[in-house]
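K.L.:
Make a model of this:
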Amino acid sequence: HAAAGATVVLVTGDGVPLGTLALTDRLRPGAPAATAALTALTGTAPVLLTGDNARSAARVAEATALVDVRAGLLPEDKVDAVRELQDAGRKVLFVGDGVNDAPALAAAHSGIAMGRAGSDLALETADAVVVRDELATVPAVVRLSRTARRLVLQNLVIAGTFITGLVLWDLLGHLPLPLGVAGHEGSTVLVGLNGLRLLRESAWRPGRDPSQGARR
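P.N.:
Now for the predicted structure:
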């Protein structure tokens, strides 16, 4: 059992060995699909940071097709690993649920805690909390955050273009007040409608990007 990555516990009674228990971590449903989605989305495979022994970590890594695996880490070791990735110029998103994950959640650029089984300290430290224990939500959050940032930039361009056009029109010619008000309010309406695209159902579906429309 130990060779397979399990933690073996000896059970005794009155000093007499009665048997052994093999304890293993159960892989979360959807973990392989979530890691594959994150790899495709970011272009970089996730890194597994765990306090478990190397054999347990290797078993999880094999099931999720992860290559960069760092086992036997203390909380401060996880923080060092996060900072190492940051020093290499990478934006780090840390996902965890335990007390030992809290320092790394705080050190990363962004932290996501798995809410159902997460410790109170991890939930308080994380920037976002996944209420359901579905790892597929993590790539969805990354995708939505990127889309939100893109929509914010689009809205700034829309608003800036309208305001610049109206100001130049007024400086170089004569801009009627009703037309100026209509142009200003019209840009506000366009910005609002553009932002509402995040509320579409397609924004929450795996593999869909609301800012790029439907894919075939």
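
K.L.:
going forward, measure contacts between C-alpha atoms and count neighbours the same way
P.N.:
OK.

K.L.:
Ala106 and Leu123 touch, don't they?
P.N.:
No: Ala106 is beyond contact range of Leu123, at 10.9 Å (criterion: Cα atoms under 8 Å).

K.L.:
between these two, which one's more packed in?
P.N.:
Shown here are Ala106 and Leu123; by other Cα atoms under 10 Å, Leu123 has more neighbours (25 against 17).

K.L.:
Would you confirm that that one contacts Gly115?
P.N.:
Yes: Leu123 is within contact range of Gly115, at 6.7 Å (criterion: Cα under 8 Å).

K.L.:
What are the buried residues along the top helix by length along the chain?
P.N.:
In the chain, with assignment by DSSP state H, the single longest helix is helix 137-172. Residues of helix 137-172 classed as buried: 137-140, 143-144, 147-148, 151, 155, 158-159, 162-163, 166 (neighbour count, 16 or more other Cα atoms under 10 Å).

K.L.:
Doesn't Leu135 lie inside a helix?
P.N.:
No: going by DSSP: H, G, I helix; E, B strand; the rest coil, the assignment for Leu135 is coil, not a helix.

K.L.:
so how far is Ala58 from it?
P.N.:
19 Å (Cα to Cα, to the nearest Å).

K.L.:
Also this sequence, please, to line up against the first:
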Amino acid sequence: MAELEAGGRTAVVVQVDGVAVGVVGVADRVRADAGATVAALTALTGAAPALLTGDNPRAAARLGEVGIRDVRAGLLPQDKVAFVRERQQAGRRMLVVGDGVNDAPAPAAAHTGVAMGRAGSDLALESADAVIVRDELTAVPAAVALSRRARRLVVQNLVIAAVFISGLVVWDRAGTLPLPLGVLGHEGSTVLVGLNGLRMLREAAWTQAVRAGTGHV
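P.N.:
Alright, predicted model coming up:
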């Protein structure tokens, strides 16, 4: 077991009737897009991601090759929640991505929890605020970029509606606003807000979010 763990593997002991008969070494496979995802999240959020895992420290240290420097290993589910709350108390807004049963409490405690849908456990999917259906890590920064664009769109719509309504109110208070123009102005602002919101349904919106998430704008 010590030899396997020293080599960066997680040791699993196989028992038969309470007697140890073998040891299996399990190693995580680093995805090809992991490094790009870590770099993109760092660029988007201004802070490097941290890795919270229940694996042994040597196995977790192997993931430093993708750019993660803050690695917390040997954690139980409550330890992950404690880490998230500690950062929140320090004024950070936490985004937690997970897919396992042990990961479920941490996304639930974070400001935003994201679950990887294809490989995620049912508990992780239920506790997350958002589910990434695609089995691609780069979809995580893309979803962050898309959500920020959606937020900007909501602010734009609020400004459009406020400008139209304020203009109609001022016009009516300063003089006489004809009813047809009042209706046209009110309904016109609603149409503009709707058309502006429909931009998020275009395929180009996701493409631009992917480019922003990967740093290729």
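
K.L.:
one step back: return the mean post-superposition distance for the longest helix of structure 1 against structure 2.
P.N.:
In the superposition against structure 2, helix 137-172 of structure 1 averages 0.7 Å from its aligned positions (mean Cα distance after the TM-score superposition for structure 1).

K.L.:
quick one on the thing from earlier: anything in contact with each of Leu123 and Gly115 of structure 1?
P.N.:
Common neighbours of Leu123 of structure 1 and Gly115 (criterion: Cα atoms under 8 Å, 6 or more residues apart in numbering): Asp97, Val129.

K.L.:
so where do the strands sit in structure 1?
P.N.:
For structure 1, the strands defined by DSSP state E occupy 7-13, 16-23, 48-49, 69-70, 93-96, 110-114, 128-130.

K.L.:
Save the ones you listed as TSV, and put in distance to Leu190 of structure 1 and mean neighbour count too.
P.N.:
TSV is the format used below for those (distance: least, Cα to Cα, whole Å; neighbours: other Cα atoms under 10 Å):
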stretch	distance to Leu190 of structure 1	mean neighbour count
strand 7-13	58	12
strand 16-23	57	11
strand 48-49	43	22
strand 69-70	47	17
strand 93-96	32	23
strand 110-114	30	23
strand 128-130	29	19
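
K.L.:
Quickly note the distance from Ala6 of structure 1 to Gly51 of structure 1.
P.N.:
Counting by Cα to Cα - Ala6 of structure 1 and Gly51 of structure 1 are separated by 14 Å.

K.L.:
cool, and Thr39 of structure 1?
P.N.:
23 Å.

K.L.:
do Ala45 of structure 1 as well
P.N.:
Taken as Cα to Cα, the span from Ala45 of structure 1 to Gly51 of structure 1 is 20 Å.

K.L.:
Repeat that for Val60 of structure 1.
P.N.:
13 Å.

K.L.:
Spatially nearest residue to the counterpart of Thr50 of structure 1 in structure 2 (excluding sequence neighbours)?
P.N.:
Using TM-score structural alignment, the partner of Thr50 of structure 1 in structure 2 is Thr53. In space, Thr53 of structure 2 comes closest to Ala73 once its chain neighbours are excluded; the distance is 5.0 Å by Cα to Cα, 6 or more residues apart in numbering.

K.L.:
Tell me how many other residues crowd that neighbour.
P.N.:
18.

K.L.:
so stretch 99-119 of structure 1 matches what in structure 2?
P.N.:
Under the criterion TM-score structural alignment, stretch 99-119 of structure 1 matches residues 101-121.

K.L.:
got the buried residues for that stretch?
P.N.:
Buried, per 16+ other Cα under 10 Å, within stretch 101-121 of structure 2: 102-117, 120-121.

K.L.:
what does stretch 43-55 of structure 1 give?
P.N.:
Ala45, Pro46, Val47, Leu48, Leu49, Thr50, Gly51, Asp52, Ala54, Arg55.
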